[in-house]
Structure formats: C-alpha cells, structure tokens
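[1] When you get a sec, could you give me coordinates for this:
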Amino acid sequence: MPDLVCSECGTSYPVESLAWRCTCGGLLDVAEFARTVDAAALPGRAPSLWRYFEALPIEVDPAITLGEGFSPLIPSRAFAPVQLKLDFLLPTLSFKDRGAAVLATLARRLGVTDAMVDSSGNAGTAMAAYFGRAGIRCTVYVPEATSPGKLAQMRAHGATVELVSGSRADTSAAALQAAGQPGVMYASHVYHPYFLHGVKTYGYEIWEQRGRSLPETVVVPVGNGTMLLGCYLAFSELVAAGLAERMPRLCAVQASACSPLEQAMAQGLDAPVAVENGATIAEGIAIAAPPRGKQILAAVRATGGTIVSVTDQQTAAARQELADEGLFVEPTSAVCFAAVRAAVDQTFDSANPTWMRAASLLTAESVVVPLCGAGLKSPA
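    Purely as a prediction, here's the structure:
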C-alpha cells in the first residue's frame, strides 16, 4: 500500500501511521505508484469499481465490497449532447460509496477498530455502512440540520451520530478537535487521500462506458471537491497511460448562497477566501472554506474549465425536471443539471466572467452530468 506525502513540504508518512494531515499543516496525497489499467482485460472483469484495481492503492476485500461502482450512464431526454451518470443507485445511494469502500478496506487491512468522520450527510452514511460491514466502530459528526433520511441511514448501519450546532464549518471544527485520538482513524473524505482514489473510478467508468473515450465536458457539483479531484486524477492517469487523447474540461457548480470557489475563480485567485455560509437546499456542497480549495482551482484551470453557481430556485426547478424524466435526486445532485439548463436557455448572468466561459462548456457536443445522491435522502 502506497504511503502518504505532504502536498506542501513533501514529507512522507507511512499509511499505517493513520496520519491525516502533515505537521506543517499541509494536506496529504497518495505517494506515486504504478497506475496503468490493463484495458484489454477489462471485458472479463466484474462490473464494479474494483475492475480498475491496477489504478487503486489497495486490493479489494471480498468481505467488504458491496459491488459498488459501474453505475449506469444514460442519455438525457432534455439535452441530446448530455449523458447522465446515475451514482445515486450505488449501495448507500450516493457516489461517496466509492471512497468509503476504499477507506474501509484500508482500515480493516490496518487493524483499525474505531473510526470517525465528519459529513454533511452522504459521506457519513457511506462510511457508516462500509465501516459497519468491516466490523469497525464508526462515529459521524454532522450538522444538526442534516436531513432526517441521512441520519436514519447512519444510525441504521450502527454508527454513533454526533449532532453539532451551527454550520457545516462548525461540524468540521468539532471533528478536527476530536481527530488524532490514539488508535482512532480519522476517515475523512476530505483529508484522507485514499478516498479520492476510490472516487476516481467514476472517471474511469465514464471513459469505458463511452467506448473508451472521454467527453468534451464533465460537470461536477463542488463543495469539498472530492468528485472533482477524483475525476481529475482519473483523466490525468488515462491521458498519461495513452488510453485517452485529451482531458475533458471540468465545469464545477456551486450553490450561489455558498460559492467561495466560484468567487476565487472569477477573481483569479489561487486559493478561495472563506465566505459566509448562506442557507441553501444544496446542503452537500455548502462548504464555506474547502480545505482542498487550492487543489480544486488548479485542477479546473489545468483542464481549461471554470466554476459557476446556481440559485436554489434554479436547483429546485432542475430537480423537478429530472423527476419528470424518472430520476429522483437530492437537491445537491440537481445543481449540475440546473447549470446546463441555464446555459441552454441563456438565463445566466452575462456579466459574470465564469458564466461566459461555462456557457460554451455546458453546451458542448458531449457532456457528462453526475446524479450523485438519491431524492429520498432529502425528500423536501
């Protein structure tokens, strides 16, 4: 299993150390390891994310996997160039299962008995399920306003739920105070980089399901940025291995009530400045100060992409439009569809420089939009 390395100072940490952040304060990434998938062997492999095992930092554990991954990729009825990837059909009904499966596998391999995580909901439900399956006690810190459906999922899987008053940032602060307890794994979907390598299988699946080609644009909702960074990892690896000719452009979407990354992109900043966390129905991306914000901005720019935001009114309308197509998703999952709708209908702010760039990306000849979480998680 590859070790961890600080993205700022280069210090290495054995993965067995359960380190989640460098002593210099820098974020940790997975150290380099051989990542080239044997494309010729793929047709004979099981339809799960573990079919790309050569690109993953850990081997599958048959006792933990639930067959997660390889979600359907279907055409949108509303927009001919758009394909929708249905990650809300994964075992705990969100894309977070991809990273949770990898982290739980790592934890069991290391003999961990207790883990903790903070979440706005979906990561907590995924961790509760996979750590419960691995026989590892799990405590989940969540905002007290978290959707009841998500809280019910966590508790059903046996997790201890710690409700934190205030915003998502307050929840993160409470978790960081508790992190670092001896023998307890901080299984953060933001801080632990093994999670990102589980999520990157989303990008590999897009490539394979599209006949081993990548679209012009991939749209992703972004709060903490785990899906975006996972996609960037996958697309970079596919191009480096000669399995794809070019990177798709990443178009990230935020909620207008909490859009630090969009603002940083518009202002040409290398890192976001924390904003006030406004109320939004897209609770999963309401992150006022994303820890990996610098990496997110760099990844988007490296692909020639951009970051925009949509209002709650646009998100609610997009959610209903998707439901009319037979696809019931939570509001956070509808923001990308809302952005495509705004670009097609030209209802965006033409004075906004990021939207002017996004308009062409979102109306390209081939676009993939994720549907990340099921509607019953946030039925209202």
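[2] hey, let's count contacts and neighbours off CA atoms from now on
    Will do.
[3] Number of residues surrounding Cys251?
    Residues lying near Cys251 (other Cα atoms under 10 Å) number 30.
[4] do you know how far it is from Val369?
    Counting by Cα to Cα, to the nearest Å, the gap from Cys251 to Val369 is 10 Å.
[5] Would you do the same for the sequence below? I want to compare the two.
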Amino acid sequence: MHFSCERCGKSYPLKGLAYKCDCGGLFTLRKIGKEKVDLPVSLGEATTPLLKKEIYGARVYFKMDHMMPTGSFKDRGSVVLANMLKELGIEEVVEDSSGNAGASIAAYCSAAGIKSHIYVPEGTPQAKLKQIAAYGADIVKVPGPRENASKAAQEAAKKTYYASHVYNPLFFEGTKSMAYEIYVQIGFPDIIFVPAGNGSLLLGAYIGFKELGFLPRLIAVQSENCCPLYSKFYDLPAAEPKPTIAEGIAIAEPPRLDEMAAAVRESGGSVMTISDDEIRAAGEMLGHMGIYVEDTSAVVVAAARRHFKSGINNMRKVVLPLTGSGLKQ
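    So this is what the prediction gives:
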C-alpha cells in the first residue's frame, strides 16, 4: 500500500511527510490485491441507520451519520487514518479543520495514543473547540478565513505528519464506507445529495460505489455564498465567497476541486446552490421531525426540496446523508 501522484504517477510511502507530489499533483491510494487497513482502535462506530421518511411529498432515506461517535460522518475517515498511523508508528500529527474533522481526528488520534495539533479558523464554533479540547488536542487558532488555517497547518507539516482529511487518501478510504453500508441496507440508490466543501464525503461516495460496480447520480450541494464547485462545474466565473451558516462547507479553494467536478460529471449528476434562508427552513423542518442536525447537514434537505419541485418520482431511491449533529453548533 502506498501513495501515488495522480498527475505523474510517482510513488510515495505512507509514512513520509510529503502530502502532495513534487510536481504539485495530489495523492491517490494504491493497494495490492485486497489490502485493507485493520481497525483495532475503535470508538464504537457502527453502521448508522437509514431512516425512511417523507418530505415535501417525496419518499427519501436519511443516512444518520450525525450519530457517529464524535457526531459527524468524519469518523468514517478518521478511524481508518488513525489506525494506519498507529500501525506506521507515527506519534504526532497536524490537521486543519473548520471543526468536525478536527474533532474527529483529535478523538481517534487520542484513542490511538497519537498527539494531535488541530489548526482552526478563529471563528470556529465554541462547541466544536470545546470538543476538540476534550480529546487532549492542541488547538491552534488562526486569524482570517478557513484557507489560512490550512496554510498554517501545511507549514507545520514540514516537520510533523499531516493527517489531512483533504490531502491524505487514507481518509477517503474510510469515507467510502458509507457507500458500502447503503448498499447493504437498500441496494444501490438512484440519487444521493451530498454537502460539498472539501469533498471528503462526495469523493468517498464516488470511490465506494465505483468499487461496488454502480455509480448513482451524485448531486453536490453548496451554499450560494461559497460555491467554487458550482462555478467549476458550470464553467462560470469564480464568485467572491461570503459568510454562510453552512460553515462546514464554506471552502473557497478546495484542493480536490477538479476531482470533485469529475466525480459528479461521471455520475450524471449536478451541483446545486442553496441560500441560508432555505437552509434554515430545512433545519427547522428536520427539528419538527425530531432530527437535530447542524446547518451544514440541512443543505441536502433544502436541495431536495428544490429538486422535487420539478417533479417527484417515488420509484427512485433517494438518499440524504445527515452529516453532523446540531449539538456541535
């Protein structure tokens, strides 16, 4: 098992400090045969429920990933990443995050006996900072937008392993598990709405379903205030990002933007943008159903509402991942 540059094909060891190729290309994970990561370190993660509900007159399935151990789908990636790092003998890591990934990686690294330094934007919600601190991680607050936290972590990564949920392909090796679970629960879905910031769930779903042999239609959802994937997908001028309540997907310059667009295009899918008012309305509706998620999670429900306005086909299996608990806001 090793990393390979998607651009030039150069190989890199999993244990090295490099998080991208000398040529600037990003890494993919190369495995021999049926190689897989063993998972002796666990926080009790299990298959999350697939809850069948009716919204806006349409039948959908909520994938309840906000019920993961740290309250977000990021645990899927963190459990694989942390276990491999432990196996490799890595004792200290850095990571940058707007909250959920930082909390998840901090938790699993703590369970694995690995020291973590989590770089966060200074505007990160206090609930998420409190959670990260509870796991014993070192929190480094970085002034300015989300991208500044990434730059600071990458500077630190010159000397310390970069346990990135964006650059490290081991993370996607974990997030692909959602596809396998859905397949076991209902077979292949027809459509999946996915909140898209850095693309860790979008690309995980793409990888997982490709491995299973069927790629459902992927509908990536972004805030209209921060929508680089939408601009890329529809060949539009890049828009200046603005603040949004969907802070978990407010990523102005996702490193894997080209991969994200290619995954959506190959699936025959599309990219949608949603307003903050639509997100609030969707979150309120979920709350009245007894489901409490953070605003970023509600974007898929808002997108589904817009999508269903053009017609409802209840013969299709539609999945909406709910990615983060409302307790984290």
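[6] Superposed, how do the two chains score by TM?
    Here the TM-score for the pair of chains, by TM-score structural alignment, normalised by the length of structure 2, is 0.96; 328 aligned residues with a Cα RMSD of 1.7 Å.
[7] related to what we said a few turns ago, what is in contact with Cys251 and Val369 of structure 1 at once?
    Val218, Val219, Val220 (Cα atoms under 8 Å, 6 or more residues apart in numbering).
[8] Check whether whatever residue of structure 2 lines up with the last one sits in a helix, strand or coil.
    Read it as Val220 of structure 1. Aligned counterpart of Val220 of structure 1 in structure 2: Val194 (TM-score structural alignment). The local conformation at Val194 of structure 2, judged by DSSP: H, G, I helix; E, B strand; the rest coil, is strand.
[9] ok, for Val194 of structure 2, nearest residue in space, not its chain neighbours?
    Nearest in space to Val194 of structure 2, with sequence neighbours left out and distances taken as Cα to Cα, 6 or more residues apart in numbering, is Ala220 at 4.9 Å.
[10] For Gly135 of structure 1, see how far away the counterpart of that neighbour in structure 1 is.
    Under the alignment (TM-score structural alignment), Ala220 of structure 2 maps onto Ala252 of structure 1. Distance of Ala252 of structure 1 to Gly135 of structure 1, given as Cα to Cα: 36 Å.
[11] ok, these two, which is more surrounded?
    Set Ala252 of structure 1 next to Gly135 and count neighbours by other Cα under 10 Å: Ala252 wins out with 28 against 15.
[12] Settle this for me: that one is touching Pro221, isn't it.
    Yes - under the criterion of Cα atoms under 8 Å, Ala252 of structure 1 makes contact with Pro221 at 5.6 Å.
[13] and the residue mapped onto Ala174 of structure 1 from structure 2, helix, strand or coil?
    Using TM-score structural alignment, the partner of Ala174 of structure 1 in structure 2 is Ala152. Each residue gets one of three states, and Ala152 of structure 2 gets helix by three-state DSSP.
[14] ok, Ala152 of structure 2 - contacts?
    Tyr119, Val142.
[15] Then Val308 of structure 1?
    Cys251, Ala252, Val253, Gln254, Glu262, Ala339, Thr354, Trp355, Ala358.
[16] Which of those are conserved in structure 2?
    By both residues aligned by TM-score structural alignment, their matches' Cα atoms under 8 Å, these still in contact after alignment to structure 2 are Cys251, Ala252, Val253, Gln254, Glu262, Ala339.
[17] any idea how far Leu228 of structure 1 is from the fourth one?
    The one in question is Gln254 of structure 1. With Cα to Cα as the criterion, Gln254 of structure 1 and Leu228 of structure 1 are 12 Å apart.
[18] Common neighbours of these two, please.
    Pro221, Val222.
[19] Show me where structure 2 has its helices.
    Counting by DSSP state H, one finds helices in structure 2 at the ranges 75-88, 100-112, 126-134, 146-156, 169-175, 177-186, 200-212, 228-233, 257-266, 276-288, 295-308.
[20] Go through the first one and flag the buried ones.
    Burial within helix 75-88 of structure 2, assessed by neighbour count using 16 or more other Cα atoms under 10 Å, is assigned to Asp75, Arg76, Gly77, Ser78, Val79, Val80, Leu81, Ala82, Asn83, Met84, Leu85, Lys86.
[21] Closest one to Glu294 of structure 2 out of those residues, please.
    When these are ranked by distance to Glu294 of structure 2 (Cα to Cα), Asp75 comes first, at 16.0 Å.
[22] Now do the closest one against Asn83 of structure 2, distance only.
    Note on Asp75 of structure 2: its distance to Asn83 of structure 2, by Cα to Cα, is 12 Å.
[23] cool, and Asp235 of structure 2?
    To Asn83 of structure 2, Asp235 of structure 2 is 39 Å away according to Cα to Cα.
[24] Excluding residues flanking it in the chain, which one is nearest Gln153 of structure 1?
    Per Cα to Cα, 6+ apart, closest to Gln153 of structure 1 is Thr125, 5.8 Å.
[25] wait, isn't that neighbour in contact with Ala156?
    No - with contacts counted by Cα under 8 Å, Thr125 of structure 1 stays clear of Ala156, the gap being 9.2 Å.
[26] Those two: which has the busier surroundings?
    Using other Cα under 10 Å, the more surrounded residue of Thr125 of structure 1 and Ala156 is Thr125, with 28 against 14.
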